[in-house]
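[1] make a model of this:
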Amino acid sequence: MKQRAYAKINLCLDVVYRREDGYHELEMIMAPVNLYDTLNFEFSDELRLHSNVPYLPLDRRNTIVKAIELLREEYGFKENFEITLQKHIPTQAGMAGGSTDGAAAIRALNKMLRLGMDNEKMVEIAKKVGADVPFCLRSRPAFVTGIGENLEHFRVHTPFYLLLVKPYKGVSTKVAFETLDFSCAEHPDCRKMRQALIANDYEGVLQSLGNTLEQSAFKLVPQIATIKRDLLGLGFDGALMSGSGSTVFALTRDPELLEKGAAVMRKKAAFIRKTELRPQEEPGWMNRSHQ
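    As a prediction, the model looks like this:
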């Protein structure tokens, strides 16, 4: 069984406060982009995972393995699987590369084993795999709260192109949160971002871009701030770091600028991708491929 596992970006991310349980209360606008890993699941006599990325762990540090073992504990099945993973989403990039693969495993096993999980049950399992996994189950634009488990899906009516740029160094999500200084933290309005995306208000989208975690990430990996500054200098309408980093995305409605920006930044970064939000079934949606 084949699955596509879509990457995401955070068009807005507010770390509201640090909770007593050690987690952080969040408000986010998360949206899938047209960039994905591909996974193929087949029944096997033992669990095997093959990947074009040789350094992936094969124990519970791997979200695919963790999802399978959590489902095995819940449902008691004996079947095993041979999984072929083709990675296109970079690691430590703030694009849910591991989370989306774990979500794909939940979807695949639900169908292959006929587990009969409804969305609520799948989210329950997904929360145990990782904070971004509930969103990745459906990969639809959402207003996300809590630690990532509460999702309100909505349709985006504001088209634009995206240039994804990741520096050579990644950012540890754990360290990014640990080093956040709330005394001077920025708190963007993610509700305004949702409203702008729904209302085809491109200027409102640009004005609502914000990410509390840029504060930490810029100190940990200064090249992130440099990339953001360079993208704005090239003429992109807006730029923001996604998640805890280290990917920066830039927005434009000009396809020529998209091409120019990609050519310039390719000399300065480890990963470049021209793309847009994952196409929706909407008239006029810009769904041309920029692979």
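[2] going forward, measure contacts and count neighbours with C-alpha atoms only.
    Noted.
[3] show me where this protein has its strands.
    Along the chain, counting by DSSP state E, strands occupy 2-18, 24-44, 48-51, 80-86, 142-146, 150-153, 161-166, 210-211, 238-241, 248-252, 271-276.
[4] flag every buried residue along stretch 55-65.
    For stretch 55-65, a neighbour-count test (16 or more other CA atoms under 10 Å) marks 62-65 as buried.
[5] now swap in stretch 72-92 and tell me
    Buried residues in stretch 72-92, counted by 16+ other CA under 10 Å: 80-92.
[6] format these as a markdown table; extra columns: distance to residue 30.
    Below are the buried residues of stretch 72-92 laid out as a markdown table (distance: CA to CA, whole Å):
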| residue | distance to residue 30 |
| --- | --- |
| 80 | 33 |
| 81 | 31 |
| 82 | 31 |
| 83 | 27 |
| 84 | 27 |
| 85 | 24 |
| 86 | 23 |
| 87 | 21 |
| 88 | 19 |
| 89 | 16 |
| 90 | 18 |
| 91 | 18 |
| 92 | 17 |
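[7] looking at those residues, spot the one nearest residue 214.
    Of all the buried residues of stretch 72-92, residue 92 has the smallest distance to residue 214: 14.4 Å, by CA to CA.
[8] residue 213 contacts residue 180, correct?
    Yes. In this structure residue 213 lies within contact range of residue 180 using CA atoms under 8 Å: 7.0 Å.
[9] higher neighbour count, these two?
    Higher neighbour count among residue 213 and residue 180: residue 213, with 25 against 18, using other CA atoms under 10 Å.
[10] mind listing what that one touches?
    Applying CA atoms under 8 Å, 6 or more residues apart in numbering, we find residue 213 in contact with 13, 15, 176-177, 180, 243-244.
[11] change it to 7 Å
    Residue 213 sits next to 176, 244 when contact means CA atoms under 7 Å, 6 or more residues apart in numbering.
[12] from residue 165, how far out is it?
    17 Å (CA to CA, to the nearest Å).
[13] and if you look at residue 137?
    Residue 137 sits 25 Å away from residue 165, going by CA to CA.
[14] ok, these two, which is more surrounded?
    When residue 137 and residue 165 are compared for neighbours, residue 165 comes out ahead with 28 against 23, by other CA under 10 Å.
[15] surely the more buried one meets residue 251?
    No. Using CA atoms under 7 Å, residue 165 is not in contact with residue 251; the gap is 11.6 Å.
[16] and this one, so I can compare the two:
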Amino acid sequence: MKHSIKAPAKINLTLDVLHKREDGYHEVEMIMTTIDLADRIELTTLKEDLISIESSGGFVPSDSRNLAYQAADLLRNKFGRKDGIHIFIDKQIPVSAGLAGGSSDAAATLKGLNQLWHLNLTTKELADIGAEIGSDVSFCVYGGTALAKGRGEIIRQIPAPPPCWIVLAKPTLGVSTADVYRQLNLDGVAHPQTEIMINAIEQKDYNLISNTLGNVLESVTLQQYPEVNHIKEQMDRLGADGVLMSGSGPTVFGLTLHESRAQRIYNGLRGFCNEVYMVRMLGEPE
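    Reported below is the predicted structural model:
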């Protein structure tokens, strides 16, 4: 039996870190939304009692380091399944980019196996299982647009932002999320205005959304990687209405209402950045 499911990327419209918790994680408050850039996960049942991973993209682990593998392994153990599963990842989301590609693959695997194995788990139950895998997996199970709190696993869905174009640019470098959080100093950092962003989204106020983008992790990543700051400056110069780094980086995105301007930003960035994408805001659950 086979089952295929999309795994969309996300961007952070806001990312705030409130404090470090006693369990070692950071207390976060962030608004995320899905975009029209997605991996596709194909699940195939196997007679053998094993999990196998195959990917169309490089730099994707094919063992237990892969979050989709961890998702399948977790479900098998929780429900005593002996079914083998082959997971093929058609990789379109850049790796280690701050776009939750691995987390979205894990969430899609959970949702796909829930259907394939007739487990009848609710979205919340799947999201709770996803929280055991990684901080962004719970959001990716829900999809759409949401406020995420705690370490990212407490999800409150909110309406979709108004539709717009998004240009993404990822420099050829990888950023360790753990390292960024380790070096984060919250003294004197400018915190995003989360409630204003929620109101802007609910009112479909595109200009206010563009002007309220904020990410405290930029204070670390932009300092360590001047290339990321250079991309931000270029996007701004080329006419994006709002520009922000997603997650811990290094991907930067720019918002615009007009396809022609998105195309101009895309073309302008292609000169010095290999991985550039021009996509639409999704904002609604699949």
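[17] where does the TM-score land?
    Remark: TM-score between the superposed chains equals 0.95 [TM-score structural alignment, normalised by the length of structure 2]; 281 aligned residues with a CA RMSD of 1.4 Å.
[18] just to revisit the earlier point, any idea which of the buried residues of stretch 72-92 of structure 1 is closest to residue 150 of structure 1?
    Among the buried residues of stretch 72-92 of structure 1, residue 92 lies closest to residue 150 of structure 1 (CA to CA), at 23.2 Å.
[19] just tell me what the closest one corresponds to in structure 2.
    When structure 2 is aligned by TM-score structural alignment, residue 92 of structure 1 is paired with residue 96.
[20] likewise residue 257 of structure 1?
    With TM-score structural alignment as the criterion, residue 257 of structure 1 matches residue 261.
[21] any idea how far its match is from residue 80 of structure 2?
    Distance, residue 261 of structure 2 to residue 80 of structure 2, by CA to CA: 53 Å.
[22] with residue 275 of structure 2 instead?
    For residue 275 of structure 2 relative to residue 80 of structure 2 (CA to CA), the value is 41 Å.
[23] residue 123 of structure 1 reaches residue 134, doesn't it?
    Yes. With contacts counted by CA under 7 Å, residue 123 of structure 1 reaches residue 134, the gap being 5.2 Å.
[24] neighbour-wise, which of these two wins?
    Higher neighbour count among residue 123 of structure 1 and residue 134: residue 134, with 28 against 21, using other CA under 10 Å.
[25] residues touching the counterpart of the more buried one in structure 2, list them.
    Correspondence of residue 134 of structure 1 to structure 2, assessed by TM-score structural alignment: residue 138. Counting by CA under 7 Å, 6+ apart, residue 138 of structure 2 touches 127-128, 130-131, 153.
[26] cool, residue 246 of structure 1 as well?
    Contacts of residue 246 of structure 1 (CA under 7 Å, 6+ apart): 92-94, 166-167, 170-171, 224.
[27] one more time with 10 Å, if that's ok
    Residues near residue 246 of structure 1 by CA atoms under 10 Å, 6 or more residues apart in numbering: 90-95, 165-173, 214, 217-218, 220-225.
[28] remind me, longest helix of structure 1?
    Ranked by residue count and defined by DSSP state H, the top helix of structure 1 is helix 97-112.
[29] list the buried ones in it?
    By neighbour count with 16+ other CA under 10 Å, helix 97-112 of structure 1 contains the buried residues 97-110.
[30] reformat those residues as a markdown table; add distance to residue 116 of structure 1.
    A markdown table is the format used below for the buried residues of helix 97-112 of structure 1 (distance: CA to CA, whole Å):
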| residue | distance to residue 116 of structure 1 |
| --- | --- |
| 97 | 26 |
| 98 | 24 |
| 99 | 22 |
| 100 | 21 |
| 101 | 20 |
| 102 | 18 |
| 103 | 16 |
| 104 | 16 |
| 105 | 15 |
| 106 | 12 |
| 107 | 11 |
| 108 | 12 |
| 109 | 10 |
| 110 | 6 |
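[31] can you get me a residue count around the nearest residue to residue 161 of structure 2 once chain neighbours are set aside?
    Residue nearest to residue 161 of structure 2 in three dimensions, not counting chain neighbours: residue 201, with 5.0 Å by CA to CA, 6 or more residues apart in numbering. Residue 201 of structure 2 has 19 neighbours, counted by other CA under 10 Å.
[32] next up, the contacts around the equivalent of residue 201 of structure 2 over in structure 1.
    For residue 201 of structure 2, the aligned position in structure 1 is residue 197, judged by TM-score structural alignment. By CA under 10 Å, 6+ apart, the contact list for residue 197 of structure 1 reads 11, 29, 141, 154-159, 203-205.
[33] likewise for residue 171 of structure 1?
    91-94, 216-218, 220-221, 224, 243-247.
[34] map it onto structure 2.
    By TM-score structural alignment, residue 171 of structure 1 lines up with residue 175 in structure 2.
[35] going along the chain, name the helices of the stretch 51-200 of structure 2.
    67-79, 101-116, 123-131, 137-142, 177-183, 194-202 (DSSP state H, counting those that start in this stretch).
[36] which one of those lies closest to residue 4 of structure 2?
    helix 101-116 (7.2 Å).
[37] by how much does that closest one deviate from structure 1 on average?
    Following the fit onto structure 1, the mean deviation recorded for helix 101-116 of structure 2 is 0.6 Å by mean CA distance after the TM-score superposition for structure 1.
[38] elements contacting that helix?
    With contacts taken as 3 or more CA pairs under 10 Å, 6 or more residues apart in numbering; DSSP states H and E, helix 101-116 of structure 2 sits against strand 2-20, strand 26-46, helix 67-79, strand 84-90, helix 123-131, helix 137-142.
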